[in-house]
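Engineer: just coords:
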């Protein structure tokens, strides 16, 4: 792939229960210490599960997203003129924007939120909103990368946000999707479900030419992406990982990389029985026996599932792990599951042996995404 075709990540920012800032997120996941605690933000009386990974204090979702966008454009070194030409692609929940805050005006509705944020942050390009569940943010990144590589856009700020709130918490709890034992155990025997977590993140994507002209530092490149649906079941993934496998294959083709180039996978792995086994099957389908010989982890076991923001939060983790050459572990491991014969990183971080990594996401309805990122 010619250098001019590369899509560069020139800024990252993240907020999670692990702290504020991308470096706090990376440091937290590298410890492997889960951030789940009793929920204090709303009443969980009568709920089967009462824990999540939440920050002790947050603003409204609109305020948190504004801060994230402002921070990431500063990190990327974008001046007022650079901001004025930047598009904003926003991934967030399609329901009420957030919990009401006393003595504050109501937040804009989700369809208007991207324009509201762009105006507050001085971004003058086009806006888009993504509400496609747990692939919202990764789909936004894939669209941004495709439009930049095609020459339609030069610069896109992708932002995503989810703050744990009572409605989604109640739905997941009533559906018995939350881990009854209060721990997320991806790919492990004895896993009982997922746990929710706060996540607000933002990245700046630019064409290689535009980034080079302004001397911007490259954090990583988005080398490839893939999206596929299997429509197997409203909630359960295809047991053979059909859609996710096709998404991974598309990302590899688009990047022009062989199977052996991938040295790490930040898995979607939510800690649910069907989803983890399906993802393992997808990796075996694409990589064959090699699927058990490269490191895999799921950082949801530490920071929780941030729903629409998960794809961006985990992208930030992945590119910073490549930057620092250290791969995060998976928390909650009990024992090997024969349905998940993968090389799961446990107990402690590992050194990265390759500059190429995949970060995967999947959503209800059979939607699947794969982003392939490379160290600069």
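Structural biologist: Okay, I see it. Please read all numbers here as calculations on a predicted model, not as lab measurements. Residues are numbered from 1 along each chain as shown.

Engineer: Please make it C-alpha for all contacts and neighbour counts, starting now.
Structural biologist: Fine.

Engineer: Where does residue 89 fall, secondary structure wise?
Structural biologist: strand 87-92 (DSSP states H and E).

Engineer: Next secondary structure after that strand?
Structural biologist: As assigned by DSSP H and E, the chain's next helix or strand after strand 87-92 is helix 110-121.

Engineer: Show me what the next helix or strand after that following helix is packed up against.
Structural biologist: Where DSSP H and E defines the elements, the next helix or strand beyond helix 110-121 is strand 127-130. Judged by 3 or more Cα pairs under 8 Å, 6 or more residues apart in numbering; DSSP states H and E, strand 127-130 is in contact with strand 87-92, helix 110-121, helix 136-150.

Engineer: Give me whichever of those is most buried.
Structural biologist: A comparison of the helices and strands packed on strand 127-130 by mean neighbour count, using mean count of other Cα atoms under 10 Å, puts strand 87-92 on top with a mean of 28.

Engineer: who does that strand touch, helix- and strand-wise?
Structural biologist: helix 110-121, strand 127-130, helix 136-150, strand 155-162.

Engineer: Nearest to residue 309, out of those?
Structural biologist: Of all those, it is strand 155-162 that lies closest to residue 309, at 4.8 Å by Cα to Cα.

Engineer: Could you look up the SS state of the closest residue to residue 362 other than its chain neighbours?
Structural biologist: Nearest residue to residue 362, sequence neighbours excluded (Cα to Cα, 6 or more residues apart in numbering): residue 368, at 4.4 Å. The local conformation at residue 368, judged by DSSP: H, G, I helix; E, B strand; the rest coil, is strand.

Engineer: list the contacts for residue 368?
Structural biologist: If you count contacts by Cα atoms under 8 Å, 6 or more residues apart in numbering, residue 368 has them with 135, 227-229, 243-244, 247, 360-362.

Engineer: and the residue nearest to residue 116 when sequence neighbours are not counted, how many neighbours?
Structural biologist: Of all residues not flanking residue 116 in the chain, residue 108 sits nearest, at 7.3 Å (Cα to Cα, 6+ apart). Here the number of neighbours of residue 108 (other Cα atoms under 10 Å) works out to 15.

Engineer: Tell me the secondary structure of the spatially closest residue to residue 117 that is not a sequence neighbour, please.
Structural biologist: Residue nearest to residue 117 in three dimensions, not counting chain neighbours: residue 66, with 6.0 Å by Cα to Cα, 6+ apart. Put simply, residue 66 is helix when judged by three-state DSSP.

Engineer: In addition, the following structure is provided for comparison:
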């Protein structure tokens, strides 16, 4: 696929515990100051871990998603007529889609239709509930359909607000960091921490963007998906599935491994998954795997589950545009199982035009998105 045919990202919006909007998100990840605080949204009495990255005073997930879609569409310059031509791909948890205790509001998959009507999106809708690769899979599908001419424009939205059920499951499974800090790739890492994430991204064909004079923020240059076929919960120690996803993204982009200047890693701060990802980078990128700058911004904004892929895609796009790569917070020292160039002390200046953002999920699902300068 020629570069001029690669889909463009023309509008973004994000909400996380770092704040509302892209400026707050970028400032937070570049500062390296983690947003984890005691949970006040629900009772954590009796829980092993009692912290998460939550934003105070959030509305229902339906309301937050509608606002994110509207802001992203306005940022992209979409008028009502162009919104009416746009599809909506929604990534979210398969359970109740609202925070209110009375259970009011739309449920998945009715939420997608509700959001489309509310935001004036008249194209087809899809719902993705495939755990932590939901949002990145939605972006890959949007790029595929745009690339082959089936659609001109897709609004990809994703949302997760920390709630008691998933929190309890991760805590009971001892997946949460008992010390209240996420330390990706670091010695002494103890696990992940959950975080809010509500995000929307407008993806459209280069021709559609040109026709209306839009100024793209980034290019979706490549995407790859694969499966470990290893274990329902544990990643392949050799990272073979994720490596295939990375190679697929590079192959689709028509670029060599040398083109990659940054990796926003999936790294959750858990022992086995971080080591597996490091192995995957070594297998996919060869000797470059240990030399390309890497960080995991989950160390600042937490793990947003189904919304992680979209939140981290936005972070990566913002970082490339700003010319600074985010810090990997919580660092205690090198782990021999993760031989990577981890960004630990301060944001690293960069002029790279291409970066990878990676995600992995239970069941062995792996995704890689390669974004580039517009």
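Structural biologist: Received it, and whenever you're ready, just let me know what you need. Computed from a predicted structure; not experimentally measured.

Engineer: nearest to residue 4 of structure 1, of the helices and strands packed on strand 87-92 of structure 1?
Structural biologist: That would be helix 136-150 among these, by Cα to Cα, at 8.5 Å.

Engineer: thinking again about what came up before, Throw the helices and strands packed on strand 87-92 of structure 1 into TSV and include distance to residue 95 of structure 1, thanks.
Structural biologist: Shown next, in TSV, are these (distance: least, Cα to Cα, whole Å):
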stretch	distance to residue 95 of structure 1
helix 110-121	7
strand 127-130	12
helix 136-150	14
strand 155-162	11
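
Engineer: Residue 87 of structure 1: which of these is closest?
Structural biologist: Comparing those by Cα to Cα, strand 155-162 comes nearest, at 4.6 Å.

Engineer: ok, residue 374 of structure 1 touching residue 219?
Structural biologist: No. Contact between residue 374 of structure 1 and residue 219 fails when scored by Cα atoms under 8 Å: they sit 9.2 Å apart.

Engineer: list residues touching both of the two?
Structural biologist: Shared contacts of residue 374 of structure 1 and residue 219, defined by Cα under 8 Å, 6+ apart, are found at residue 319.

Engineer: So between those two, which is more surrounded?
Structural biologist: residue 374 (23 against 20).

Engineer: And that one, what's its match in structure 2?
Structural biologist: Under the alignment (TM-score structural alignment), residue 374 of structure 1 maps onto residue 372 of structure 2.

Engineer: Residue 288 of structure 1 too?
Structural biologist: Per TM-score structural alignment, residue 288 of structure 1 is aligned with residue 286.

Engineer: ok so, going back, show me what contacts the match of residue 374 of structure 1?
Structural biologist: 218-221, 317, 320, 353-355.

Engineer: run the last query once more with 6 Å
Structural biologist: By Cα atoms under 6 Å, 6 or more residues apart in numbering, the residues touching residue 372 of structure 2 are 218-219, 353-354.

Engineer: Which of those are conserved in structure 1?
Structural biologist: On the basis of both residues aligned by TM-score structural alignment, their matches' Cα atoms under 6 Å, what survives of those in structure 1 is 218-219, 353-354.

Engineer: so can I have JSON lines of those showing distance to residue 145 of structure 2?
Structural biologist: Formatted as JSON lines, these follow (distance: Cα to Cα, whole Å):
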{"residue": "218", "distance to residue 145 of structure 2": "18"}
{"residue": "219", "distance to residue 145 of structure 2": "15"}
{"residue": "353", "distance to residue 145 of structure 2": "24"}
{"residue": "354", "distance to residue 145 of structure 2": "22"}
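
Engineer: Inside strands: which ones of those?
Structural biologist: Counting by DSSP state E, those place 218-219, 354 in strands.

Engineer: and those as a markdown table, adding neighbour count?
Structural biologist: Compiled in a markdown table, those are given as follows (neighbours: other Cα atoms under 10 Å):
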| residue | neighbour count |
| --- | --- |
| 218 | 25 |
| 219 | 26 |
| 354 | 23 |
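
Engineer: A helix includes residue 334 of structure 1, no?
Structural biologist: No. Secondary structure of residue 334 of structure 1 (three-state DSSP): coil, not part of a helix.

Engineer: Now check it against structure 2: what is it aligned to?
Structural biologist: Match for residue 334 of structure 1 (TM-score structural alignment): residue 332.

Engineer: What separation do you get for that match and residue 189 of structure 2?
Structural biologist: Using Cα to Cα, to the nearest Å, we find residue 332 of structure 2 at a distance of 8 Å from residue 189 of structure 2.

Engineer: Name the residue in these two with the higher neighbour count.
Structural biologist: Legend: neighbour count by other Cα under 10 Å for residue 332 of structure 2 and residue 189, higher for residue 189 (24 against 14).

Engineer: and that one, what pairs with it in structure 1?
Structural biologist: Residue 189 of structure 2 maps onto residue 191 in structure 1 when the alignment is built from TM-score structural alignment.

Engineer: Equivalent analysis for residue 167 of structure 2, please.
Structural biologist: Alignment of residue 167 of structure 2 against structure 1 is given by TM-score structural alignment, with residue 169 as its counterpart.

Engineer: List the contacts of residue 356 of structure 2.
Structural biologist: Counting by Cα under 6 Å, 6+ apart, residue 356 of structure 2 touches 263, 369-370.

Engineer: That one is in what secondary structure piece?
Structural biologist: Following DSSP H and E, the helix or strand that holds residue 356 of structure 2 is strand 354-361.

Engineer: mean per-residue distance, that strand to structure 1?
Structural biologist: Superposed on structure 1, strand 354-361 of structure 2 shows a mean distance to its aligned partners of 0.1 Å (mean Cα distance after the TM-score superposition for structure 1).

Engineer: all helices in structure 1, in order from the N-terminus.
Structural biologist: With DSSP state H, the ranges of helices along structure 1 come out as 22-31, 61-75, 80-84, 110-121, 136-150, 166-174, 208-213, 242-255, 273-287, 300-303, 310-324.
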